[in-house]
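> coordinates only, sequence not included:
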């Protein structure tokens, strides 16, 4: 695709420094870097460190070292989400002014108990694309004075997006159904202009009392502020595009294009993850592996 009106294409790789990078990250980073290169565009590195409790300086430093070792280069300075909470607070305030979010004080136990008391049970209760139970609606629809009282009492809470209300508002603003352009492939071969279905997530958490954002809100705001035009990422994040496109319309942000790539899996078909402590790039590098070997192991 050619550069339009002097504007260069922009891609990004946005890891969280809560563990060492593994082969799956290598695939995603190289995919984003090569996409920018093929488009004659810019490649950005973003550090998604809003989870302050789990993120560590040594992991962030490891990201820089691993990517440089792979032969990737990126623009400086690197955007670190923990330094830009004001940007997310502004977006959150706008959603609040549109009356599309509400405070939810439910604990995990309350949610679990509500699901059990529903008569449906956990086995048959619907889950979102990430496998989490759909929020059962506790605290939704309570009078505003009641919610304000609970907030003033100092209780912990999360800001949830009223998904049905938000989708109706966004479609009205958009003049019809909301779509996105998939230039690669979703997990089931989806490609081209696709419709969003954010209702599959239920009322997602958009921020918390102590952290004024969530992954969904932060990544949407960041992509807009950084001028990202092509979002390259793994197919596991394909459904998240539904929420991100919804937020883009509600917040009046530009629409990027999307390129979701296959996931790197082990011999059993399980996708690699930090939580499973899969072998990291740092370990491979220290063991004497070469960048070329890493590319081969990642299936590139």
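Cool, got the structure. Computed from a predicted structure; not experimentally measured.
> from here on, just use CA atoms for contacts and neighbour counts.
OK.
> these two touch, right, residue 173 and residue 247?
No - Residue 173 is not in contact with residue 247 according to Cα atoms under 8 Å; the separation is 11.6 Å.
> compare these two (neighbour count), which wins?
residue 247 (22 against 14; other Cα atoms under 10 Å).
> need the contact partners of the helix or strand in which that one is found.
With elements taken from DSSP states H and E, the one containing residue 247 is helix 240-251. Residues outside helix 240-251 that contact it (Cα atoms under 8 Å, 6 or more residues apart in numbering) are 91, 94-95, 166-167, 169-170, 173-174, 178-180, 196-198, 216-217, 219-220, 254-255.
> now with 7 Å, please.
Helix 240-251 is contacted from outside by 167, 170, 174, 196-198, 216, 220, 254-255, using Cα atoms under 7 Å, 6 or more residues apart in numbering.
> between those, which is closest to residue 158?
Comparing the contacts of helix 240-251 against residue 158 with Cα to Cα places residue 216 closest, at 13.6 Å.
> what sits against that closest one?
Applying Cα under 7 Å, 6+ apart, one finds that residue 216 lies in contact with 206, 243-244.
> next, the angle helix 240-251 makes with the helix or strand that contains it.
Assigned by DSSP H and E, residue 216 falls within helix 215-225. Computed by axes from the mean of the first three to the mean of the last three Cα atoms, to 10 degrees, the angle separating helix 215-225 from helix 240-251 equals 60 degrees.
> and the following helix or strand past helix 215-225, what other elements does it pack with?
Using DSSP H and E, the helix or strand that follows helix 215-225 towards the C-terminus is strand 230-234. Under the contact criterion of 3 or more Cα pairs under 7 Å, 6 or more residues apart in numbering; DSSP states H and E, strand 230-234 touches strand 10-13, helix 23-39, strand 257-261.
> what's the nearest residue to residue 183 if we skip its chain neighbours?
residue 259 (5.2 Å; Cα to Cα, 6 or more residues apart in numbering).
> in addition, the following structure is provided for comparison:
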């Protein structure tokens, strides 16, 4: 029986311009897809409309294009009407199984709780009170073999607790949306940063409850700055919008520990072709973090 064609994705949030940490994620997912002769997709995770910056989506796509990376299919947006309908359908399916409940707990109330204690599981909530929707978890240990970090496991009941699938403001939660979207796009492997790995067992749990296929997962090390902080918008990582695309691509590949010879034509396209030809994801196996200052020139 032939294996399904490889389908990967890069899913940025349009909350600002692309920075180096996000470019590393794009390059890792792109090279992994192309090395498997697969499809590479871009999904705009604009679910949280309160954080979306006008025009950031197009700026991200423009930066990717300057670096020689284009989505093989139309870009998916989570705010599209059909996506919202799909999330609602998944929510309804979970509710019909008696697995969801209303939660009125505030972030302040839960600030000292590492695991949600199930406060509202047996509580009757007034309909005129703001509430989120939580999904009940079980004591089952969920395991998966990560392509870069090895075997992982988590007991959701004792390590996470019941988690939100819909927020108090009415927006669907990331965990539900990403599962529904990965299934809709036929994603066969999710390549993303290790900082998101803690979400994976929740997503596998949702896939099982919704009878959706589980893709493979590979989590590459997080890129840190001089203060050991993750390169992210929250930590004010500088945008790469105006950077030379060849230079910044080569930097991203160095951070991914790739030994890529400098092509004769110093263009993003030629560099990506060389990166795909020499792609060695095993160089990232077991690495949790790579400091930006630890780059070794290997031209």
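Yep, it's here. Since we're looking at a predicted model, the values are computed, not measured.
> quick TM-score on the pair, please.
The TM-score (TM-score structural alignment, normalised by the length of structure 2) is 0.78; 251 aligned residues with a Cα RMSD of 1.9 Å.
> buried subset of the contacts of helix 240-251 of structure 1 as a PyMOL selection?
Command for PyMOL that selects the buried part of those, burial taken from 16 or more other Cα atoms under 10 Å:
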select buried, resi 167+170+196+197+198+216+220+255
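> now the contacts of helix 240-251 of structure 1 in JSON lines, with distance to residue 33 of structure 1?
Converted to JSON lines, the contacts of helix 240-251 of structure 1 look like this (distance: Cα to Cα, whole Å):
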{"residue": "167", "distance to residue 33 of structure 1": "33"}
{"residue": "170", "distance to residue 33 of structure 1": "32"}
{"residue": "174", "distance to residue 33 of structure 1": "32"}
{"residue": "196", "distance to residue 33 of structure 1": "27"}
{"residue": "197", "distance to residue 33 of structure 1": "29"}
{"residue": "198", "distance to residue 33 of structure 1": "29"}
{"residue": "216", "distance to residue 33 of structure 1": "23"}
{"residue": "220", "distance to residue 33 of structure 1": "20"}
{"residue": "254", "distance to residue 33 of structure 1": "22"}
{"residue": "255", "distance to residue 33 of structure 1": "20"}
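> keep only those of the contacts of helix 240-251 of structure 1 that are in helices.
If you go by DSSP state H, those have 167, 170, 174, 216, 220 in helices.
> from residue 217 of structure 1, how far off is the first one?
Note on residue 167 of structure 1: its distance to residue 217 of structure 1, by Cα to Cα, to the nearest Å, is 15 Å.
> then the second one?
According to Cα to Cα, residue 170 of structure 1 stands 15 Å off from residue 217 of structure 1.
> for the helices and strands packed on strand 230-234 of structure 1, which one ends up most surrounded?
strand 10-13 (a mean of 26; mean count of other Cα atoms under 10 Å).
> that one against structure 2, how far on average?
Superposing on structure 2 and averaging over aligned pairs (mean Cα distance after the TM-score superposition for structure 1), strand 10-13 of structure 1 comes out at 0.3 Å.
> which bit of structure 2 covers that strand?
On structure 2, the counterpart of strand 10-13 of structure 1 by TM-score structural alignment is residues 7-10.
> report the distance from that stretch to the chain centre.
Its chain's C-alpha centre and that of stretch 7-10 of structure 2 lie 10 Å apart, by Cα atoms, centre = their mean, to the nearest Å.
> now the helices for structure 2?
All helices of structure 2, identified by DSSP H, fall at 20-35, 56-66, 81-96, 156-159, 174-184, 200-209, 245-255, 268-277.
> tell me the residues of structure 1 aligned with the last one.
Residue correspondence for helix 268-277 of structure 2 in structure 1, counting by TM-score structural alignment: none.
> now that helix, how far from the centre of its chain.
Relative to the chain's own centre, helix 268-277 of structure 2 is displaced by 24 Å; criterion: Cα atoms, centre = their mean.
> quick revisit: which one in structure 2 is aligned with the residue nearest to residue 183 of structure 1?
Checking TM-score structural alignment: residue 259 of structure 1 goes with residue 218.
> kindly report the same for residue 47 of structure 1.
Alignment note (TM-score structural alignment): residue 47 of structure 1 maps to residue 44 of structure 2.
> where's its match relative to residue 75 of structure 2, distance?
Taking Cα to Cα, one finds residue 44 of structure 2 at 7 Å from residue 75 of structure 2.
> out of those two, which sits in the busier spot?
Applying other Cα under 10 Å to residue 44 of structure 2 and residue 75 shows that residue 44 carries more neighbours, namely 18 against 14.
> just give me the neighbour total for the residue nearest to the more buried one when sequence neighbours are not counted.
Spatial nearest neighbour of residue 44 of structure 2, excluding adjacent residues (Cα to Cα, 6+ apart): residue 77 at 4.9 Å. Residue neighbour count, defined by other Cα under 10 Å, stands at 20 for residue 77 of structure 2.
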